[in-house]
Structure formats: C-alpha cells, structure tokens
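Participant: got a predicted model here, sequence first, then my questions.
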Amino acid sequence: MENKLRSVNFKQFEDKFGNLIKEYEIIKYCKHSNGKWVEDMRFNSSRNYYIIDNNLYHRINDSLFLCNMDFNSCICGACYQIGKIIENNKKIIENKILFTEVCKLDNQLLMLSLYKQSYSDNTSFYSLRDKYNNSKLEYGSNNIEDLITQIEKEILLKEQYIKEQNETLTEHFKKIYNWKINIFNRLQDIKIKY
C-alpha cells in the first residue's frame, strides 16, 4: 500500500456543482505515555480527508497522505477512525452566469461576469469574476445589493479622479469608467429580476 498518492483528481469526490459526494466524521486518537489511546478530537472530513479503498488519506496541496488507522502500530502517536456519514443539507444546486460585461482597451481586455450560485435551502451567492474566474473579496455576497454598493463606490472614486484630472484624462480611463457604469446598470436590472 502506498503512503502517498500524488496528483490526485479531486473532482472524482465532487458532483457536477462541486459539492462533496460523501463527507465523514473523523475521530483522532492520541497515544498517552502510558500506552493508552485517548480520543483527541472529532471533525468533519470536508476537503481535507478522503477515503479510498477503506483507507483514510489527508490532503496536502494536490497529494494525499495515508493516515494511521492501526491502533497496534508502535511507531505512531496518532490514530484515526472513520465515523458516521455527515449529511450536508445545504448543497449547490445551480451555477449560472447572469451577465458578462467587457471593456476593450488598447492591448488589454477587461471582463467581469456576474455569477449566481443557488443552494438547496433557497439562498444564493453572487460574485463578480474576471476572465480568469478570480473574484475580489468585496465582489462576492449573498445580497446583490452589496455588489451594487461596491461598484457604486468605485464609480464615485473614478468620478472624483475625473474631476481632479480635467483635460489630462486618458481615453483608457474613460473606457474603464463607462465599463463600471454598465456593470452598475446591469446589476440594478438583475436586482429587479431576483
């Protein structure tokens, strides 16, 4: 049995929306100096521990390391057991892109898309993501009004900059400003729909 599995495809543990297919309670025991095993803690496996062929592995980056599950092992001070299956009642049920707004600059393409993630408990999460699928912390919320407020702040900052620059304002900056206005307007439209 191999102690380390490299370059694991973690998608095999997820459904099409990225929800974990199975999640377990993990029980960790520590061996005291008198040789007795004592329960140390219980926690959910989440995306840190995976079960493959009835063996428990701990995830570190993109590799899995075999956890000791043998209480008779004389070289380990920790031992793990797999507990009950954890039922997750809040699952992602839909991922949708509501709009994409593009700004073409000289040799650059700026793009923000509004993503809506819907959950089984009838809640949603909205995020503005760039062309690489990255999102700033302030570009994500369960309330679309928060995104509108953030974009509005950015527009106001750009308006202030425009006033200070007057004639020296570049065409490049004007395009970004108009792009943010378009995003703001589209967010307002989405707010009305949802």
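Facilitator: Structure's in. What do you need?

Participant: make it CA atoms for all contacts and neighbour counts henceforth
Facilitator: Fine.

Participant: all strands of the protein, in order?
Facilitator: With DSSP state E, the ranges of strands along the chain come out as 4-5, 24-31, 37-44, 49-52, 55-60, 63-66, 78-85, 92-104, 109-119, 124-129, 140-141.

Participant: most neighbours per residue, which of these?
Facilitator: Counting by mean count of other CA atoms under 10 Å, strand 124-129 has the highest mean neighbour count of the strands of the chain, with a mean of 21.

Participant: below is structure B, check it against A:
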Amino acid sequence: MPGDFHAVDDPFPVIEAWLEEARATEINDPNAMALATVDEHGMPDVRIVLMNGFDRRGLVFYTNVGSAKGAQLDQQPKAAAVFHWKSLRRQIRVRGPVERVTDAEADAYYATRPRLSRIGAWASRQSQPLASRAALEEAVATREAEFAGGEPPRPDWWTGFRIIPISIEFWLDQPFRLHDRAVFRRETPADAWVRTRLYP
C-alpha cells in the first residue's frame, strides 16, 4: 500500500499518495507547506508557500528571488518544509539542500499561471516596503498597459527553487497521542534511504 510508510523503502510514493488524498479532500490549497529558511543573522524564518512541482528530484515552489526567502536561499541554500493536513490527521516534514530550477522549468510553470498573476510578478517588489495599496494597484495597472499587446514573459527575478530531500518524516495521528511516526534519511541525494520508526 503506497500510503503505508512502514511498508516501503522509498518515501516518494507515500508523499504522492498522501498528496493525492489531500487534493481530493482538502478545501483550500492541499499543496500548501510551511517553508523555513535561515537569514543572514542565522535566525530561522518561516512562511506558507505553495508547492507547485513534485517528482523524485524534490519539491518545487516559485518566488521572486528578491524576496526574503529568495535572498536567504541564495545565501544559504537549505530549507525545511512541513505539510500539515489537519482533517486527514497527517503531516510530512522535509529537510534538505536547495537548488534553483532551470529556466525552462520556470518558463513552463510561469506560462500556466493566470494572466493577472503573471502581471503581478512584474508589478510586485516582493518583501520590499510598500507605501500604500494604491501604489501596488498603480504598478499593476502600469504593467497591464505595458503588456496589453501580448503575453508577459517571465521576469528574470522570478523563478523556482527545489528542495532536494535528505530527510522525510511522516506523522500519522493516533488516539491518546500515541502517534505513528517514521523518518527516512540519506546522507546525499544519491544514497539509499534508511527508514527509522520513531516514538511519538
């Protein structure tokens, strides 16, 4: 059974099975994950992002590279992420190094976004001070006029990051807080996974 993390030596099918179930049951953003990075002072920083790509290479999300998380990942390319599906009583934790996706991958995903979201990528100076909501709306209107004759291309400062897992932990809620947990670890992405059952 792909969703049984104690019965497999590879965590990726379990992630896919749990994501598929979340897509069928979660009302909003089943692909939402808390993303933790480290800033220039060594302080952790966390926020919710959407995972918009998943395969055996890792988990992908997209952002403005000038944002806080983009700058932090460029300085220290490592991250941790958590999926928590409360209604399913499940959680997945992921840790690992981070790399940028290729331009081709970023272009392909950018092209699937709604037009106004693509305009927004041009208009927003993500994480920078904003004088007012009106200033943002003006920037959007300016970019809409600029691209009125065609499709907005992907900005150079907007791309994806891939977390390459070296640790994946599954958590399943059980009565009386006697939860079911297991962690898969590997030293490098080229190594085989080692599964360990954990106390709750």
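Facilitator: Right, received. Where do you want to start? The structure displayed is predicted, hence computed values, not measured ones.

Participant: give me the TM-score for these two chains.
Facilitator: Overlay of the two chains. TM-score (TM-score structural alignment, normalised by the length of the first structure): 0.23; 66 aligned residues with a CA RMSD of 4.7 Å.

Participant: among the strands of the first structure, which comes closest to residue 174 of the first structure?
Facilitator: Between residue 174 of the first structure and those, the shortest separation by CA to CA is 10.5 Å, and it involves strand 92-104.

Participant: what's the angle from that closest one to strand 124-129?
Facilitator: Strand 92-104 of the first structure runs at 30 degrees relative to strand 124-129, counting by axes from the mean of the first three to the mean of the last three CA atoms, to 10 degrees.

Participant: check which element follows the longest strand anywhere in the second structure along the chain.
Facilitator: Counting by DSSP E, the longest strand found in the second structure is strand 90-100. Once the chain leaves strand 90-100 of the second structure, the next helix or strand it forms, by DSSP states H and E, is helix 103-112.

Participant: between strand 90-100 and that following helix, find me the angle.
Facilitator: 120 degrees.

Participant: check which helices and strands helix 103-112 of the second structure sits against.
Facilitator: Packing partners of helix 103-112 of the second structure (3 or more CA pairs under 8 Å, 6 or more residues apart in numbering; DSSP states H and E): strand 158-163.

Participant: as a check, name the ranges of all helices in the second structure.
Facilitator: Using DSSP state H, the helices assigned to the second structure run over residues 12-25, 68-75, 103-112, 115-123, 133-146.

Participant: contact partners for residue 4 of the first structure?
Facilitator: For residue 4 of the first structure, the contact set (CA atoms under 8 Å, 6 or more residues apart in numbering) comprises 63-66.

Participant: re the thing from before, dump the strands of the first structure to JSON lines, plus distance to residue 150 of the first structure.
Facilitator: Shown next, in JSON lines, are the strands of the first structure (distance: least, CA to CA, whole Å):
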{"stretch": "strand 4-5", "distance to residue 150 of the first structure": "43"}
{"stretch": "strand 24-31", "distance to residue 150 of the first structure": "38"}
{"stretch": "strand 37-44", "distance to residue 150 of the first structure": "35"}
{"stretch": "strand 49-52", "distance to residue 150 of the first structure": "37"}
{"stretch": "strand 55-60", "distance to residue 150 of the first structure": "35"}
{"stretch": "strand 63-66", "distance to residue 150 of the first structure": "38"}
{"stretch": "strand 78-85", "distance to residue 150 of the first structure": "40"}
{"stretch": "strand 92-104", "distance to residue 150 of the first structure": "16"}
{"stretch": "strand 109-119", "distance to residue 150 of the first structure": "13"}
{"stretch": "strand 124-129", "distance to residue 150 of the first structure": "11"}
{"stretch": "strand 140-141", "distance to residue 150 of the first structure": "10"}
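
Participant: for the residue nearest to residue 181 of the first structure when sequence neighbours are not counted, give me its contacts.
Facilitator: Nearest residue to residue 181 of the first structure, sequence neighbours excluded (CA to CA, 6 or more residues apart in numbering): residue 155, at 6.9 Å. Contact analysis of residue 155 of the first structure by CA under 8 Å, 6+ apart lists 177, 180-181.

Participant: hang on, the earlier thing: can you tell me which of the contacts of residue 4 of the first structure is nearest residue 128 of the first structure?
Facilitator: Nearest to residue 128 of the first structure among the contacts of residue 4 of the first structure, with distances taken as CA to CA, is residue 63, at 30.5 Å.

Participant: roughly how far apart are the closest one and residue 57 of the first structure?
Facilitator: As judged by CA to CA, to the nearest Å, residue 63 of the first structure and residue 57 of the first structure stand 9 Å apart.

Participant: quick revisit: what sits up against the longest strand of the second structure?
Facilitator: 15, 73, 77-85, 159-173.

Participant: quick one: residue 134 of the second structure and residue 104 of the second structure, what's the gap?
Facilitator: Separation of residue 134 of the second structure from residue 104 of the second structure (CA to CA) stands at 34 Å.

Participant: and the closest residue to residue 33 of the second structure other than its chain neighbours, how close does it get to residue 35 of the second structure?
Facilitator: Leaving aside its sequence neighbours, residue 33 of the second structure sits nearest to residue 83 (CA to CA, 6+ apart; 4.7 Å). Applying CA to CA, the value for residue 83 of the second structure to residue 35 of the second structure is 9 Å.
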